[in-house]
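Asker: everything below, folded, please.
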Amino acid sequence: MTRLSCRRAIELKATLQETRAEVYTPADAGYAERIRCLELGEVESGAIVQATTTDEISRVLSYATHHHIPIIVHGGAFATTNPPRGEAGIVISLVRMGKVVVDPASRTLAAQGGARWEDLVGVADAFGLTVVPATGDDTTGEAGLEGSGWLTNCPGPIIDNLVSVKIVLADGSIVTTSSTERPDLFWALHLAGGAFGLATELVFRVYPKSSQQVFTEGHEGGGPKFGLEDPGEDDLPRLQKLKKQYDPCGLFGGLDSTSLDTRR
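Answerer: Presented below is the predicted three-dimensional model:
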């Protein structure tokens, strides 16, 4: 990976010129304040992109991959692991992507990658529904989603009720994955979260407040199976193969045994 030079930063701005995304570089007024508000510590950033749509994120990731620029993904309240010191890259902020929508008929809730836990709870409550507990009480995207906070930091019951994920891959491709659509990627996201892309929208099952249903019904540990068992092969080698397929340049960091879901 290489630093985001001033010239590259100008090119990045031009790439997003006709969108609603806001791009700030160290030369812009207010840059230091925005870095402070994102609570990124000593991050050396060449640019901050405050995205508003999945398409904007697609453009940024495509640009970053093409020019080998490292990225940091900042969800609604926290960021992924910083790139190596001295590699000033692109901070992709999801703070403007916090929309949450409930579909009472299907009892599902769709949340953008920058949504906070309190947002999910509040919206579901307005419909007399409840979201199963998460391990924390702040953001969810791989995020981002490393790539998505929801996928990286909320294992347990809530991840077991994940229905689908809209995710942007390293090459800028926008895909939706579920137990029936790209099930290999869906399986990988459960185990290694944002190592595969940046999640911009996640759909979860929600339940009536009075429901006594076991939220993790059908889940027996070890991550979702979805008919993807490969006897004699451990999870890590399988994940590494998928990593090469979906993120061959390692834009979303490396993959090792510490990346795996610890629920098993």
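
Asker: going forward, measure contacts between C-alpha atoms and count neighbours the same way
Answerer: Noted.

Asker: number of nearby residues for Arg7?
Answerer: 8 (other C-alpha atoms under 10 Å).

Asker: and it, how close does it get to Ile159?
Answerer: To Ile159, Arg7 is 41 Å away according to C-alpha to C-alpha, to the nearest Å.

Asker: what do you get for Glu33?
Answerer: Counting by C-alpha to C-alpha, the gap from Glu33 to Ile159 is 34 Å.

Asker: higher neighbour count, these two?
Answerer: Applying other C-alpha under 10 Å to Glu33 and Ile159 shows that Ile159 carries more neighbours, namely 24 against 10.

Asker: not counting its neighbours along the chain, what's nearest Val165?
Answerer: With C-alpha to C-alpha, 6 or more residues apart in numbering as the criterion, Val165 has its nearest non-adjacent residue at 4.5 Å, and that residue is Leu202.

Asker: for the comparison step, fold the sequence that follows:
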Amino acid sequence: MDLVSLIGTILAFVVIIVGTILKGSSIGALWNPAACVIVFLGTIAAVMVQNQGQVLKRAMSMAKLIYKPPRHQPDDLVSRVVGWSEISRRQGLLGLEPQIDAEADTFTRKGLQLLVDGSEPEAIRSVLEVDLDTREQIDLAAAKVYENAGIYSPTMGIIGAVMGLMAVMQNLADPSKLGHGIAAAFVATIYGVAFANLLMLPMASRLKGLITKQSRMREILIEGLVSIAQGDNPRQIEAKLQGYLS
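Answerer: Next comes the predicted model:
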């Protein structure tokens, strides 16, 4: 569990609530069912129109990574690659076959299988780089769903505010309803702007950062597997991969 992200999310709600109280309003003033429908359902509708179902499905599955991000340990990966190179020098490439089942990551298993099968170094690099680019593009498209939601929600908030003001204009003959009506109209703007800047846009940026780290880990893996296929010395492989860590 990433406590920083969790605390940040909680703090986002606290800021809105405490700020409302300090401004002399009540917590109840923040609740408006009509604004919820317009902003949240409107944003969801816009995102659904823009993206395919598979992209949305991937985006929803990635949401958990905000609070439970994968552990990226490049030092550990380098050590494992060096260990594989030592095994291959002692036992040959077939000695790495037991390592395939020990790996949970499908990308790593695929790379090791190509290595054990005796693929040429450039063939290993080509196949894995295509896989890397494809996975990265899919994940970035999913992360962009949250970015798009952050772009649409403030606009939906403005639409909600305008619709609320239209209702106010229809009740100009009753001054007792004007203050409450105007306040309710601007609740939609608060929803839209807060939803975008406190949740959606930060989530999109966080996911993009995690995707970049994951891609860097896979680049290290590709370089290590290609070096093993070329028969490089384990110490040379370690020195080469250490360059990624610096």
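
Asker: what's the TM-score here?
Answerer: Comparison of the two superposed chains (TM-score structural alignment, normalised by the length of structure 2) gives a TM-score of 0.25, and 95 aligned residues with a C-alpha RMSD of 5.3 Å.

Asker: tally of neighbours for the residue nearest to Val165 of structure 1?
Answerer: Neighbourhood size, Leu202 of structure 1 [other C-alpha under 10 Å]: 26.

Asker: state the distance from it to Leu109 of structure 1.
Answerer: For Leu202 of structure 1, the distance to Leu109 of structure 1 - C-alpha to C-alpha - is 8 Å.

Asker: need the longest helix for structure 2.
Answerer: Using DSSP state H to define each element, structure 2 has its longest helix at helix 121-169.

Asker: please name every helix or strand in contact with it.
Answerer: Identification of packing neighbours for helix 121-169 of structure 2 by 3 or more C-alpha pairs under 8 Å, 6 or more residues apart in numbering; DSSP states H and E yields helix 42-50, helix 53-62, helix 106-116, helix 178-194, helix 201-229.

Asker: now do it: distance to the chain's middle.
Answerer: Once both centres are worked out by C-alpha atoms, centre = their mean, to the nearest Å, helix 121-169 of structure 2 turns out to sit 10 Å from its chain's centre.

Asker: report the buried residues of the helix or strand harbouring Arg238 of structure 1.
Answerer: Taking DSSP states H and E as the criterion, Arg238 of structure 1 maps to helix 235-246. Residues of helix 235-246 of structure 1 classed as buried: 235-236, 239-240, 242-243, 246 (neighbour count, 16 or more other C-alpha atoms under 10 Å).

Asker: give me the packing partners of that helix, helices and strands only.
Answerer: helix 183-192.

Asker: compute the inter-axis angle for the helix or strand that the helix it packs on is followed by and helix 183-192.
Answerer: Downstream of helix 183-192 of structure 1, the next assigned helix or strand under DSSP H and E is strand 198-205. Comparing the axes of strand 198-205 of structure 1 and helix 183-192 via axes from the mean of the first three to the mean of the last three C-alpha atoms, to 10 degrees yields an angle of 90 degrees.

Asker: what number of residues lie near Arg235 of structure 2?
Answerer: Arg235 of structure 2: 12 neighbours (other C-alpha under 10 Å).

Asker: next, the angle helix 201-229 makes with the strand or helix carrying it.
Answerer: Per DSSP H and E: Arg235 of structure 2 is located in helix 234-245. If you take the same axes, to 10 degrees, helix 234-245 of structure 2 sits at 160 degrees to helix 201-229.

Asker: report the buried residues of helix 234-245 of structure 2.
Answerer: Neighbour-count burial for helix 234-245 of structure 2 flags 234, 237-238, 240-241 (criterion: 16+ other C-alpha under 10 Å).

Asker: related to what we said a few turns ago, out of the helices and strands packed on helix 121-169 of structure 2, flag the one nearest Gly160 of structure 2.
Answerer: helix 178-194 (5.2 Å; C-alpha to C-alpha).

Asker: helices or strands up against that closest one?
Answerer: Judged by 3+ C-alpha pairs under 8 Å, 6+ apart, helix 178-194 of structure 2 is in contact with helix 33-36, helix 121-169.

Asker: reformat these as JSON lines; add distance to Ala12 of structure 2 and mean neighbour count.
Answerer: Output for those, formatted as JSON lines (distance: least, C-alpha to C-alpha, whole Å; neighbours: other C-alpha atoms under 10 Å):
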{"stretch": "helix 33-36", "distance to Ala12 of structure 2": "17", "mean neighbour count": "18"}
{"stretch": "helix 121-169", "distance to Ala12 of structure 2": "15", "mean neighbour count": "19"}
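
Asker: redo the ones you listed as CSV? Include distance to Pro74 of structure 2.
Answerer: As requested, those are exported to CSV (distance: least, C-alpha to C-alpha, whole Å):
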stretch, distance to Pro74 of structure 2
helix 33-36, 43
helix 121-169, 17
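
Asker: which of the ones you listed sits closest to Leu6 of structure 2?
Answerer: Smallest distance to Leu6 of structure 2 across those (C-alpha to C-alpha): 17.3 Å, for helix 121-169.

Asker: so the closest one versus helix 53-62, what angle?
Answerer: Using the same axes, to 10 degrees: helix 121-169 of structure 2 against helix 53-62 is 90 degrees.

Asker: look up how far Pro154 of structure 2 lies from the spatially most central residue of structure 2.
Answerer: Centroid-nearest residue in structure 2: Leu207, 2.2 Å away (criterion: C-alpha atoms, centre = their mean). Remark: distance between Leu207 of structure 2 and Pro154 of structure 2 (C-alpha to C-alpha) = 21 Å.

Asker: got it, and Ile138 of structure 2?
Answerer: 26 Å.

Asker: coming back round to it: next, the angle from the longest helix of structure 2 to helix 178-194.
Answerer: Using the same axes, to 10 degrees: helix 121-169 of structure 2 against helix 178-194 is 180 degrees.

Asker: quick one, what contacts the nearest residue to Leu162 of structure 1 once chain neighbours are set aside?
Answerer: Counting by C-alpha to C-alpha, 6+ apart, Leu162 of structure 1 lies nearest to Phe204, which is 4.5 Å off, once chain neighbours are set aside. Taking C-alpha atoms under 8 Å, 6 or more residues apart in numbering as the contact definition, Phe204 of structure 1 lies against 108-110, 158, 161-164.
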